[in-house]
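Asker: This is the structure alone, sequence omitted:
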């Protein structure tokens, strides 16, 4: 499967709720592996919220990318990462 095959692919959580679509990937070029994918929850810039999933979150790849986690858990992770980043920025000041 090509990396480009993932872009635009719809993503469902483990309860089959649509989360969004794949818009970007984080890769390790030297190892040739995908470490995570960025999921956009909206097509609109003002309400767009991106969530990051790691490859361990993927249950199945077919017409949809099906995850083994719920959307709420991904949102909690995103909020936690944002708070950690704010702390890092405060420390650097």
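Answerer: Ah, there it is. Values in this document were obtained by computation on a predicted structure and should not be read as measured data.

Asker: For the rest of this, base every contact and every neighbour count on C-alpha atoms.
Answerer: Noted.

Asker: So which residues make contact with stretch 6-24?
Answerer: 37-42, 63-71 (Cα atoms under 8 Å, 6 or more residues apart in numbering).

Asker: Residue 20: how many residues sit nearby?
Answerer: The number of residues packed near residue 20 is 23, by other Cα atoms under 10 Å.

Asker: Equivalent analysis for the one 5 residues further on, please.
Answerer: Look at residue 25: counted by other Cα under 10 Å, it has 18 neighbours.

Asker: Pretty sure it sits in a strand.
Answerer: Yes. Counting by DSSP: H, G, I helix; E, B strand; the rest coil, residue 25 is found in a strand.

Asker: what about it, distance to residue 90?
Answerer: 28 Å (Cα to Cα, to the nearest Å).

Asker: Use this one as the comparison:
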């Protein structure tokens, strides 16, 4: 596969959820090995985020780039954090 074919590839996490697209590739200039890839994560029409992952997290490359790890989307992360930080409010009445 040529690098120009790799750029723009759709990236799926280990659960086959679409994560984003390959935006950039970082090489080790001495060995020529890929060290990291930068993914563009589309949040909505006008907003995008980037995520840099190690090339070691790539399971396979073909029609899709498939990762060997799970990537939570922003809404899923927020829901998970919210679930972990739920608090219970207790109201104490004074008998005075």
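Answerer: Perfect, thanks for sending it. Bear in mind the structure is a predicted one, so any value in this text is a computation, not a measurement.

Asker: In helices only, show me the contacts of stretch 6-24 of the first structure.
Answerer: Judged by DSSP state H, helices contain the following of those: residue 71.

Asker: In PyMOL, select just the buried ones from the contacts of stretch 6-24 of the first structure.
Answerer: In PyMOL syntax, the buried subset of the contacts of stretch 6-24 of the first structure is picked out as below (16 or more other Cα atoms under 10 Å):
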select buried, resi 37+38+39+40+41+64+65+66+67+69+70+71
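
Asker: Of the contacts of stretch 6-24 of the first structure, which pair is most distant in space?
Answerer: Largest separation among the contacts of stretch 6-24 of the first structure by Cα to Cα: 42 and 68, giving 20.9 Å.

Asker: how about the helices in the first structure?
Answerer: Secondary structure of the first structure, counting by DSSP H: helices at 71-92.

Asker: tell me the centre residue of the first structure?
Answerer: Centroid check for the first structure by Cα atoms, centre = their mean gives residue 52 as the closest residue, at 2.7 Å.

Asker: which residues touch it?
Answerer: 36, 37, 38, 39, 74, 78.

Asker: for residue 38 of the second structure, same thing?
Answerer: Contact partners of residue 38 of the second structure, counting by Cα under 8 Å, 6+ apart, are 22, 23, 24, 25, 50, 51, 52, 53.

Asker: Please list which of those are preserved in the first structure.
Answerer: Here these are checked against the first structure with both residues aligned by TM-score structural alignment, their matches' Cα atoms under 8 Å, and the contacts held in both are 22, 23, 24, 25, 50, 51, 52, 53.
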